[in-house]
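Asker: Next comes the sequence, and after it the predicted model I'd like to discuss.
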Amino acid sequence: MFKQILSIMLLFAASLTASAQDTRCYETRIYYTHPGRLEALLTRFRDHTTKIFEKHGMTNVGYWVPLHEENKLVYVLSYPDRAARDASWKAFGSDPEWKKVQSDSEVSGKIVAKVESIFMNATDFSPKIKSSKSKKERVFELRTYTTNTGKLPDLLTRFRDHTLKLFKKHGMTNVAYWTVDGKDDTLIYILAHPSEEAGKKAFDAFRADPVWIKARDESEKNGKLAAKVESVYMKATDFSTIK
């Protein structure tokens, strides 16, 4: 009887874990504008684009501009799945309202010079992504890890078991974590800090933490996990759902 009860409890726990797993399709989109046209792009998003996205079933996750790069907008959308994403964008592109907005906003010339798109899946340890607005202005850090061959599972384990807790310990806010669809060597995540200076100080303290050093060394007994780490500090736009 005890074994039967235990089996039922384990199955129930497994079902809860499965239902809690975020299976939505996420997309990071990076827009590079023609020189001097970023404000026109932000105005178009603020006044029109985000609303038309919602009209067609897209979820606005967050919008940011890099602190040290000009003419660039980074934003994240989510959809129920990849098929829904494609259907939403098809409907958006043919929407008369969007066509008029695009035409009116480009009377003085094209706004966007280039678009990059990255499809992503939430990790099983990513916090639930929801709208959040801090009372004090924050900066956000977009970090991209490229692993050595075959090391992504080990990196994810280290983040799941150690890194997120240590980030929190040192005053960093975990916003979201994703792997990249179709790639087995990339982790993308976003942190929030009170300021860029505070973020850098927090990472200095994190790297010197004996708990981190032990976790890192134990996880890398068979070789380094990360081959490259990229970091971009950003500020949220005034219309971002995450600030």
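Answerer: The structure has been received and is ready for your questions.

Asker: Every contact and neighbour count from this point should use C-alpha atoms.
Answerer: Will do.

Asker: Check which helix or strand Ala202 maps to.
Answerer: Using DSSP states H and E, Ala202 sits in helix 196-208.

Asker: let me redo that: Tyr32
Answerer: Counting by DSSP H and E, Tyr32 is part of strand 25-33.

Asker: what are the ranges of the helices in the chain?
Answerer: 2-20, 38-44, 50-55, 82-94, 96-105, 152-158, 164-169, 196-208, 210-219 (DSSP state H).

Asker: which strands and helices sit next to the fifth one?
Answerer: In this case it means helix 96-105. Secondary structure elements in contact with helix 96-105, counted by 3 or more C-alpha pairs under 8 Å, 6 or more residues apart in numbering; DSSP states H and E, are helix 38-44.

Asker: that older thread, report all helices and strands that the helix holding Ala202 contacts.
Answerer: So helix 196-208, by 3+ C-alpha pairs under 8 Å, 6+ apart, packs with no helix or strand.

Asker: buried sites along it?
Answerer: Glu196, Gly199, Ala202, Ala205, Phe206 (16 or more other C-alpha atoms under 10 Å).

Asker: ok, back up a step: adding distance to Leu73, write the helices of the chain out as JSON lines.
Answerer: JSON lines is the format used below for those (distance: least, C-alpha to C-alpha, whole Å):
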{"stretch": "helix 2-20", "distance to Leu73": "31"}
{"stretch": "helix 38-44", "distance to Leu73": "8"}
{"stretch": "helix 50-55", "distance to Leu73": "13"}
{"stretch": "helix 82-94", "distance to Leu73": "19"}
{"stretch": "helix 96-105", "distance to Leu73": "17"}
{"stretch": "helix 152-158", "distance to Leu73": "28"}
{"stretch": "helix 164-169", "distance to Leu73": "26"}
{"stretch": "helix 196-208", "distance to Leu73": "18"}
{"stretch": "helix 210-219", "distance to Leu73": "33"}
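
Asker: Select, out of those, the one closest to Val115.
Answerer: helix 38-44 (12.6 Å; C-alpha to C-alpha).

Asker: Name the nearest residue to Val115, ignoring sequence neighbours.
Answerer: Leaving out its chain neighbours, the residue that sits closest to Val115 by C-alpha to C-alpha, 6 or more residues apart in numbering is Tyr31, at 4.7 Å.

Asker: Please compare the first structure with the one that follows:
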Amino acid sequence: MKLYDESIARLYEMLDGFEKKQLDFSDRNSDWIDSGNANMILRGDMAYELGGDALFAISGLALTTEEHLIPKDEILLYGPDLPEIKADLPYARLAFVRVKKDSMGEGNTLYNAIRKIEYVRYHLNPKGFMMRISASNDREPARVGKEALQQGLDFAKVGKLFLKAYHENPNVEAVKLVFVTCKDFPYEALKKQVKKNEQITAAIDHIMKNLIMDCKACNLKEVCDEVEGMKELHFAQTKDVTRTS
């Protein structure tokens, strides 16, 4: 599956110009609690918000089967860690996920498998790190609690919970999780690239539902033209429709 490979390469290029920290999540000191539905942080109890108000709050997912793109589990941080932050900052969380070859299926099975991995974020609630996800606005701000910071909350702990949640899916082999809190990061460009990933996923669903088979009339034509593997998916579906009609 190479649908997202070009996008992953572009995102890596975007990140390359900034200093990164590789976070250690190997020992028990990086364990943290998933508080489930009890993870409510009121404004008076928060230390700050990542991506609050008009600040960028970006979340992105990209999948591949290529080991050279995602060789192992990693948590990378670009910018200050949670204990170092003193005020609201723009924020991004990117998940690059390597899945087993030929494990995701085709057609609607492929689309649903991708969404299942994406929906991890809706079922994860690190204690003191309240994500306020708005899929309609493509935003994922996070409210960080004062008490949790006093207890040692940092991105290694949040990230370790994410890794564990992703690996509960049997198709997942490795995850590179990236947190960005740099003030001077090109968030607008990042948002556009992440949006393209979502368009790729939407195009898979669009093709499988056979909503529009006339490429000239489709608002996702640009995505299909640019993304390796999308045309093959499109024409395979066209053949299936032709055979069954």
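Answerer: Everything's here; your move. All of these numbers come straight from a predicted model, not from anything done at the bench.

Asker: How close are the two chains, by TM-score?
Answerer: Taking TM-score structural alignment, normalised by the length of the first structure as the basis, the two superposed chains have a TM-score of 0.28; 111 aligned residues with a C-alpha RMSD of 5.5 Å.

Asker: quick one on the thing from earlier: count the neighbours of the residue nearest to Val115 of the first structure for me.
Answerer: The number of residues packed near Tyr31 of the first structure is 20, by other C-alpha atoms under 10 Å.

Asker: same thing with Met14 of the second structure?
Answerer: 16.

Asker: Ok, Leu177 of the second structure next?
Answerer: For Leu177 of the second structure, using other C-alpha under 10 Å, the count is 20.

Asker: burial measure for Leu164 of the first structure, as a count.
Answerer: Neighbours of Leu164 of the first structure (other C-alpha under 10 Å): 17.

Asker: residues contacting the closest residue to it other than its chain neighbours?
Answerer: What sits nearest to Leu164 of the first structure in space, not counting adjacent residues and going by C-alpha to C-alpha, 6+ apart, is Asn174, at 7.0 Å. Going by C-alpha atoms under 8 Å, 6 or more residues apart in numbering, Asn174 of the first structure touches Pro127, Leu164, Phe167, Lys168, Ile190, Leu191, Ala192.

Asker: The second structure: helices as residue ranges?
Answerer: Going by DSSP H, the second structure shows helices at 5-16, 107-118, 146-150, 155-167, 187-208, 221-226, 230-244.

Asker: Tell me which of these sits most buried.
Answerer: helix 155-167 (a mean of 21; mean count of other C-alpha atoms under 10 Å).

Asker: between that one and helix 107-118, how many degrees?
Answerer: 150 degrees (axes from the mean of the first three to the mean of the last three C-alpha atoms, to 10 degrees).

Asker: Just name whatever secondary elements helix 155-167 of the second structure is in contact with.
Answerer: Looks like helix 155-167 of the second structure contacts strand 74-78, strand 172-180 (3+ C-alpha pairs under 8 Å, 6+ apart).

Asker: And the shortest one, what does it pack against?
Answerer: Here strand 74-78 of the second structure touches strand 21-22, helix 155-167, strand 172-180, going by 3+ C-alpha pairs under 8 Å, 6+ apart.

Asker: now the longest one
Answerer: Taking 3+ C-alpha pairs under 8 Å, 6+ apart as contact, the helices and strands that strand 172-180 of the second structure lies on are strand 74-78, strand 91-99, helix 155-167.

Asker: want to throw those into a markdown table with distance to Gln237 of the second structure?
Answerer: As requested, those are exported to a markdown table (distance: least, C-alpha to C-alpha, whole Å):
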| stretch | distance to Gln237 of the second structure |
| --- | --- |
| strand 74-78 | 36 |
| strand 91-99 | 23 |
| helix 155-167 | 29 |
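
Asker: Indicate which one of these is closest to Ile8 of the second structure.
Answerer: Per C-alpha to C-alpha, nearest to Ile8 of the second structure of those: strand 91-99, 7.6 Å.

Asker: Could you quantify the relative orientation of that closest one and helix 5-16 as an angle?
Answerer: Going by the same axes, to 10 degrees, strand 91-99 of the second structure makes 140 degrees with helix 5-16.

Asker: Quick check: buried residues in strand 91-99 of the second structure?
Answerer: For strand 91-99 of the second structure, burial by neighbour count (16+ other C-alpha under 10 Å) applies to Tyr91, Ala92, Arg93, Leu94, Ala95, Phe96, Val97, Arg98, Val99.

Asker: Met14 of the second structure versus the first one, what's the distance?
Answerer: Tyr91 of the second structure sits 15 Å away from Met14 of the second structure when distances are taken as C-alpha to C-alpha, to the nearest Å.

Asker: for the second one, same thing?
Answerer: Ala92 of the second structure sits 13 Å away from Met14 of the second structure, taking C-alpha to C-alpha as the criterion.

Asker: Likewise for the fourth one?
Answerer: Here Leu94 of the second structure is placed at a distance of 12 Å from Met14 of the second structure (C-alpha to C-alpha).

Asker: count of neighbours near Glu39 of the first structure?
Answerer: Glu39 of the first structure: 12 neighbours (other C-alpha under 10 Å).
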